[in-house]
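S.K.: My questions are about this predicted structure, shown below with the sequence.
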Amino acid sequence: MLTNAAIVLGTFLVMELVAWAVHKYVLHGVLWNIHESHHKPHAHKFELNDVSFVFYGVIAALCFIYGTEALDYRFWVGVGITLYGLAYFLVHDLFIHRRMKLFGKTRNTYLRALDIAHKVHHKTKGRDGSESFGMLWVHPKFFRLAKKR
């Protein structure tokens, strides 16, 4: 059981690295035509960029399909990917972009730093010149900014 928990936690942590790399090199690279919708103001709830979740969903589904019978590592990797997806939805879509008005202002330094880092990322409207591509890891300079406010 401890091994399974370690697989879930390890997968969750690795997903932050994967998400960072995919965001920086794929979404701001060859798939910019899809991701660009996320960097432009709009009044609708959904954007073309939302289809990118399918990539991770398919991988998680395959892990569940092939790992369920034996309840082996593949199943637990699927759980880690799914939990990261849930965290992404809660943090990125609900807290940062306020797709539903569930969260108000916060005094939490980490959440404020995360929000600042994401706003800095969105300052650049084009595909080049952005910074802060991760979701949960925040560069220390954003903590300094969050403490000043």
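M.R.: Structure received.
S.K.: rest of the way, CA atoms for contacts and neighbours
M.R.: OK.
S.K.: quick one: buried residues of the helix ranked longest in the chain?
M.R.: Ranked by number of residues, the top helix in the chain under DSSP state H is helix 2-21. Within helix 2-21, the residues scored as buried using 16 or more other C-alpha atoms under 10 Å are Asn4, Ile7, Val8, Leu9, Thr11, Phe12, Leu13, Met15, Glu16, Leu17, Ala19, Trp20.
S.K.: want to compare, so here's the second one:
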Amino acid sequence: MVWTAIAIIIITFVAMESVAWLAHKYLMHGFLWYLHKDHHKKDDGQVLEKNDFFFLLFATPAIILFLIGTVYGNIVMMSIAGGITLYGFCYFLVHDIFIHQRFKWFRNTNNLYLKAIRRAHKMHHKHLGKHDGECFGMLWVPFKYFREAYRYQKMQQQKQ
């Protein structure tokens, strides 16, 4: 039973990247753009953005599944809720803390994966409008950004 719960949490976590990609591309850059567009503007020092509302939108299914799972003792619902919550926590760490530096932690890294994530997100934000975006995911990064990060790291090493 424990291994089943762990497997469901992992599968849900992995599936959430697709859910986040689809939601970002078709909801945030679609009919909910009015909530997301302030996230694409130049940083004006705002602590909160309208875009932060999406936290509640994505947390709601997990809250409901935790509630139903608790009431009915359903480990599958609890595990799915756990996977969604774990993904949300990772999203917060990677997107808000590491990429956008809402807290000044994890500023410098030599990790190619983290550099590729940062570069892909930067490419996403080069588009200030609703259309023509790229890199809508968070954890799955197109391979070209790994190559860019690797080349940049090699150039830095050669300068030393």
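M.R.: It's in. All values derive from a computational prediction rather than experimental measurement.
S.K.: Go through the buried residues of helix 2-21 of the first structure and name the one nearest Glu69 of the first structure.
M.R.: Distances from Glu69 of the first structure to those, taken as C-alpha to C-alpha, are shortest for Asn4 (15.1 Å).
S.K.: need the contact list for that closest one.
M.R.: By C-alpha atoms under 8 Å, 6 or more residues apart in numbering, the residues touching Asn4 of the first structure are Tyr73, Trp76.
S.K.: How many neighbouring residues does the aligned partner of Gly82 of the second structure in the first structure have?
M.R.: Correspondence of Gly82 of the second structure to the first structure, assessed by TM-score structural alignment: Val79. Residues contacting Val79 of the first structure under the criterion other C-alpha atoms under 10 Å number 23.
S.K.: what separates the nearest residue to Val79 of the first structure once chain neighbours are set aside from Phe103 of the first structure, distance-wise?
M.R.: Leaving aside its sequence neighbours, Val79 of the first structure sits nearest to Val8 (C-alpha to C-alpha, 6 or more residues apart in numbering; 6.2 Å). Remark: distance between Val8 of the first structure and Phe103 of the first structure (C-alpha to C-alpha, to the nearest Å) = 27 Å.
S.K.: Name the helix or strand for Ile117 of the second structure, please.
M.R.: Using DSSP states H and E, Ile117 of the second structure falls within helix 112-125.
S.K.: residues in contact with whatever helix or strand comes next after that helix?
M.R.: Downstream of helix 112-125 of the second structure, the next assigned helix or strand under DSSP H and E is helix 143-159. For helix 143-159 of the second structure, the surrounding residues in contact (C-alpha under 8 Å, 6+ apart) are Asn110, Leu112, Tyr113, Lys115, Ala116, Ile117, Arg119, Ala120.
S.K.: For helix 143-159 of the second structure, buried residues please.
M.R.: So, applying 16+ other C-alpha under 10 Å, buried residues of helix 143-159 of the second structure: Tyr145, Phe146, Glu148, Ala149, Tyr150.
S.K.: ok, now stretch 62-74 of the second structure?
M.R.: Quick answer for stretch 62-74 of the second structure (16+ other C-alpha under 10 Å): Ala62, Ile63, Leu65, Phe66, Leu67, Gly69.
S.K.: Distance to Leu93 of the second structure and secondary structure for those residues - can I get that in JSON lines?
M.R.: Below are the buried residues of stretch 62-74 of the second structure laid out as JSON lines (distance: C-alpha to C-alpha, whole Å; DSSP: H, G, I helix; E, B strand; the rest coil):
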{"residue": "Ala62", "distance to Leu93 of the second structure": "18", "secondary structure": "helix"}
{"residue": "Ile63", "distance to Leu93 of the second structure": "20", "secondary structure": "helix"}
{"residue": "Leu65", "distance to Leu93 of the second structure": "23", "secondary structure": "helix"}
{"residue": "Phe66", "distance to Leu93 of the second structure": "22", "secondary structure": "helix"}
{"residue": "Leu67", "distance to Leu93 of the second structure": "25", "secondary structure": "helix"}
{"residue": "Gly69", "distance to Leu93 of the second structure": "26", "secondary structure": "helix"}
